[in-house]
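Asker: My questions concern the predicted model and sequence given below.
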Amino acid sequence: MESKSNSWLDAPVVRLIMMVVATVLLNFGLFPVLNFIAPLVSGIIIGFLVAKIRDGVAVSFLGTIISFSIVFVIAEWFAGFTTPFIDVVGAVLIMGGIGTAGGLIGSVISSNVRS
């Protein structure tokens, strides 16, 4: 018989938020090594762990957007904010798209492995 936990940490929303934080940290850790492949790899890992296609894609997208917003704003700060803002937003969205593709791939792999 399963034991039911009454902890608020077991709520699905809290788990998804924790996975977004894990995606951000994974992107920060992989970026110096993999550069622009980092969102794809972290998306695959997070998508595999989340296992639901919709949730895996959403978590990968949000985590990648948050992490690369921070990375690109810091890079712009060091460069003296010389790049137009719309270019930075476009770069963040491109990285978010790569992370989303990784989340989709990881979720599909996970659903095929677990079924």
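Answerer: The structure has been received and is ready for your questions.

Asker: Every contact and neighbour count from this point should use C-alpha atoms.
Answerer: OK.

Asker: ok, Ile98 - contacts?
Answerer: Counting by C-alpha atoms under 8 Å, 6 or more residues apart in numbering, Ile98 makes contact with 39-40.

Asker: Repeat that for Met95.
Answerer: Going by C-alpha under 8 Å, 6+ apart, Met95 touches 36, 39, 64-65, 68.

Asker: Can you say which two of these are spatially most distant?
Answerer: Farthest pair in the contacts of Met95 (C-alpha to C-alpha) is Phe36 and Ile65. Separation: 13.3 Å.

Asker: this is the comparison structure:
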Amino acid sequence: MILISKRSVNRAVLALSLIGSTHAFANDTTEQEKWDVSQPTGEVHTVKIDTTESTWSNLDVHPNGDTIIFDMLGDLYTMPISGGEATPLLVGYDWNMQATYSPDGKKLHF
């Protein structure tokens, strides 16, 4: 015998109604209104960030051991493993992260 409380039933009904609502909303977008991360809408402000440190970044070392790739605030950078100036690799409105080199070092995956 399975006992189900009224509270559990109410939570299940709420969860199902939310699923139905988001599904209806997702399918209500026309071709002209589709959102594109590379084309932001509204007011855009550019902020310059000059830093020598990063936290919560992902890092990988090139197979040759000379270079690293890391992400910071959704952009990808490379720099010598010995330190120095970081070179932007992918910057923009889209959020790129968790880059890793292929085993032969010829490709990046992110």
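Answerer: Sure, I can see it. Keep in mind that what you see is a predicted model, and the values were worked out from it rather than measured.

Asker: Report the TM-score for the pair.
Answerer: The TM-score (TM-score structural alignment, normalised by the length of structure 2) is 0.24; 35 aligned residues with a C-alpha RMSD of 3.4 Å.

Asker: picking up where we left off before, among the contacts of Met95 of structure 1, which ones are in helices?
Answerer: 39, 64-65, 68 (DSSP state H).

Asker: From the structure, what's the count of residues near the residue nearest to Thr64 of structure 1 when sequence neighbours are not counted?
Answerer: Nearest residue to Thr64 of structure 1, sequence neighbours excluded (C-alpha to C-alpha, 6 or more residues apart in numbering): Gly96, at 5.3 Å. By the criterion of other C-alpha atoms under 10 Å, Gly96 of structure 1 has 25 neighbours.

Asker: All the helices of structure 1, residue numbers only.
Answerer: According to DSSP H, the helices that structure 1 contains are 12-34, 38-50, 53-79, 85-114.

Asker: how big is the angle separating the longest one from helix 53-79?
Answerer: Here helix 85-114 of structure 1 runs at 150 degrees with respect to helix 53-79, directions being taken by axes from the mean of the first three to the mean of the last three C-alpha atoms, to 10 degrees.

Asker: quick one: buried residues of helix 85-114 of structure 1?
Answerer: By neighbour count on 16 or more other C-alpha atoms under 10 Å, the buried set for helix 85-114 of structure 1 is 88-89, 91-93, 95-110.

Asker: cool, the first one as well?
Answerer: Of the residues in helix 12-34 of structure 1, 16, 19-28, 30-31 count as buried by neighbour count, 16+ other C-alpha under 10 Å.

Asker: what helices or strands is it leaning on?
Answerer: helix 38-50, helix 53-79 (3 or more C-alpha pairs under 8 Å, 6 or more residues apart in numbering; DSSP states H and E).

Asker: that older thread, which residues are in contact with the residue nearest to Thr64 of structure 1?
Answerer: Going by C-alpha under 8 Å, 6+ apart, Gly96 of structure 1 touches 39, 60-62, 64-65.

Asker: Also Val89 of structure 1?
Answerer: Listed by C-alpha under 8 Å, 6+ apart, Val89 of structure 1 has no contact partners.

Asker: Ser67 of structure 1 reaches Leu26, doesn't it?
Answerer: No. Contact criterion C-alpha atoms under 8 Å: Ser67 of structure 1 and Leu26 do not qualify, at 9.1 Å.
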